[in-house]
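**Q** no sequence on hand, only this structure:
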């Protein structure tokens, strides 16, 4: 991952926890995940790259191990390394916990990347229930300085799927 990141000029790498096998000891899985994150955080820090971990909803990916913000913050605390951050995916966290604005604000110091898609459908903003105009203004108000990445399936075509950007003065 470090070699690829350096070639591509990436400044951060996402570590996904993966799916918990049926019948697995969740305590052992957590311990393994923590050890792996601790190792990766150190190696990536030495290379000047930040490590983020992403929480994924269990409706789309049943048994995904890391699936909410409080669990991620607890694991982050157990890892105990300053080079571990959260990648906050608005789509996944709307499904798992809602209360997006407050959760983002309360965890802002740990969030190094935000991703978006609307819910339901995982399509572009404006196709579902999430009030993206409010959330974008909220991110500005609370001082979020990171990137907001788009990870959605256009409801129609790619070109039409980017039309929402104009209404948010993003282009």
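**A** On my side now, so go ahead. Because the structure is predicted, anything quoted here is derived from the model rather than measured.

**Q** CA only for contacts and neighbour counts going forward, please
**A** OK.

**Q** am I right that residue 56 sits in a helix?
**A** No - Residue 56 is assigned coil when assessed by DSSP: H, G, I helix; E, B strand; the rest coil, not a helix.

**Q** residues contacting it?
**A** 64, 66, 67, 68, 89, 92, 93 (C-alpha atoms under 8 Å, 6 or more residues apart in numbering).

**Q** do you know how far it is from residue 160?
**A** 27 Å (C-alpha to C-alpha, to the nearest Å).

**Q** same deal with residue 8?
**A** For residue 8, the distance to residue 160 equals 29 Å [C-alpha to C-alpha].

**Q** try this one next to it:
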């Protein structure tokens, strides 16, 4: 797999590593140091305790220490959403106990984000539930997203709204960029804060067959975070057919200057060997 040209990567993008899909061959608390050893200074995470929205403070403190000791900045954190990847794609629009678990997590997640200086919190919308009126789920989702947006605003963070892809998450209702943007707009209208942003995931959008150049042109101004993986396979850039170098350039041209999260599978090798496409000088945030 050929490396992308150094002059076309890293100079206009800030890359971070998702430690919930990369370095998972290691225990959670060892992953920040492994990312740092690979040259990265920024990381992101899905909610690290998928079975527990309110883990013991000792667990939170241990993760903070691991991040601090490695010198890695946490730049993105998911709210509780159940087990990922898997069938539990979000809790905030699922009535009953799951919604309550999401609400209980909001203060825990935002407090942890504040303690490590994390400025972006991602709330997965939640799958459709058989036997529940979709309109009722949407009403509950807006209520919980409003709660999350206000909590994020109190720590100076943005709330991210993410679309997934139909082949892998057929019960997830946000399966296009316009669907995600519509929710962003509804949350901002409900709160008046303007801190809800779109999470533009090039892999998921490509799996849905969207025109990625058009998505970037139309929505870069409301994008708060970007994630990349190649397609097919959700592997590292260069393992599939997506023109990621071109798309990263389009993001820069459209004015996006935020983080680009590496949310891909390393394949049948250690995660540290999956970054040859990105020059070492482009991995540390400047």
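**A** All right, it came through fine. Small disclaimer: the values here were computed from a predicted structure and weren't measured.

**Q** helix or strand: which one has the residue located most distally from the centre of the first structure?
**A** Residue farthest from the centre of the first structure, counting by C-alpha atoms, centre = their mean, is residue 23 at 26.6 Å. Secondary structure assignment for residue 23 of the first structure, by DSSP states H and E: no helix or strand.

**Q** how about the nearest residue to the alignment partner in the second structure of residue 129 of the first structure, chain neighbours excluded?
**A** Residue 129 of the first structure maps onto residue 241 of the second structure when the alignment is built from TM-score structural alignment. Sequence neighbours aside, residue 231 is the residue nearest to residue 241 of the second structure in space, at 6.0 Å (criterion: C-alpha to C-alpha, 6 or more residues apart in numbering).

**Q** in strands, which of the contacts of residue 56 of the first structure appear?
**A** Judged by DSSP state E, the subset of these located in strands is residue 89.

**Q** now the contacts of residue 56 of the first structure as TSV including neighbour count and distance to residue 138 of the first structure?
**A** Putting those into TSV (neighbours: other C-alpha atoms under 10 Å; distance: C-alpha to C-alpha, whole Å) gives the following:
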residue	neighbour count	distance to residue 138 of the first structure
64	18	29
66	23	25
67	22	23
68	20	21
89	22	16
92	25	19
93	21	16
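
**Q** which two among the contacts of residue 56 of the first structure are spaced furthest apart?
**A** Farthest pair in these (C-alpha to C-alpha) is 64 and 89. Separation: 14.2 Å.

**Q** how about the helices in the stretch 151-286 of the second structure?
**A** With helices called from DSSP state H, counting those that start in this stretch, the stretch 151-286 of the second structure shows them at 177-191, 202-207, 212-219, 244-253.

**Q** out of the ones you listed, which comes closest to residue 121 of the second structure?
**A** Among the helices of the stretch 151-286 of the second structure, helix 177-191 sits nearest to residue 121 of the second structure (C-alpha to C-alpha), with 13.4 Å.

**Q** the closest one - contacts with which helices or strands?
**A** Packing partners of helix 177-191 of the second structure (3 or more C-alpha pairs under 8 Å, 6 or more residues apart in numbering; DSSP states H and E): helix 134-154, strand 158-162, strand 196-201.

**Q** now the longest one on the first structure. Mean distance?
**A** The one in question is helix 134-154 of the second structure. With mean C-alpha distance after the TM-score superposition for the first structure, helix 134-154 of the second structure departs from the first structure by a mean of 1.3 Å once superposed.

**Q** how deep is the alignment partner in the second structure of residue 91 of the first structure tucked in, by neighbour count?
**A** Structural correspondence for residue 91 of the first structure with respect to the second structure (TM-score structural alignment): residue 203. Residues lying near residue 203 of the second structure (other C-alpha atoms under 10 Å) number 25.

**Q** show me what contacts residue 203 of the second structure?
**A** Taking C-alpha under 8 Å, 6+ apart, we find residue 203 of the second structure in contact with 227, 228, 229, 230, 231, 234.

**Q** residue in the second structure paired with the residue farthest from the centre of the first structure?
**A** Taking TM-score structural alignment, residue 23 of the first structure has residue 131 as its aligned residue in the second structure.

**Q** kindly report the same for residue 119 of the first structure.
**A** Correspondence of residue 119 of the first structure to the second structure, assessed by TM-score structural alignment: residue 231.

**Q** state the number of residues packed around its match.
**A** So residue 231 of the second structure, with other C-alpha under 10 Å, has 22 neighbours.

**Q** mind listing what it touches?
**A** 203, 206, 207, 239, 240, 241, 242.

**Q** out of those residues, who's nearest residue 68 of the second structure?
**A** residue 203 (30.1 Å).

**Q** contact partners for the aligned partner of residue 150 of the first structure in the second structure?
**A** Using TM-score structural alignment as the criterion, the counterpart of residue 150 of the first structure in the second structure is residue 262. By C-alpha under 8 Å, 6+ apart, the contact set of residue 262 of the second structure is 15, 16, 17, 18, 227, 228, 229.

**Q** kindly provide the distance from residue 105 of the first structure to residue 136 of the first structure.
**A** Distance from residue 105 of the first structure to residue 136 of the first structure, by C-alpha to C-alpha: 12 Å.

**Q** was I right to think residue 197 of the second structure contacts residue 157?
**A** No - with contact defined as C-alpha atoms under 8 Å, residue 197 of the second structure does not reach residue 157; the gap is 10.4 Å.

**Q** who's more crowded, the two?
**A** The neighbour count for residue 197 of the second structure versus residue 157, taken as other C-alpha under 10 Å, is higher for residue 197 (29 against 22).

**Q** show me the contacts for the more buried one.
**A** Here residue 197 of the second structure is in contact with 158, 159, 160, 161, 184, 222, 223, 224, 225 (C-alpha under 8 Å, 6+ apart).

**Q** alignment lookup: the second one to the first structure.
**A** Taking TM-score structural alignment, residue 159 of the second structure has residue 51 as its aligned residue in the first structure.
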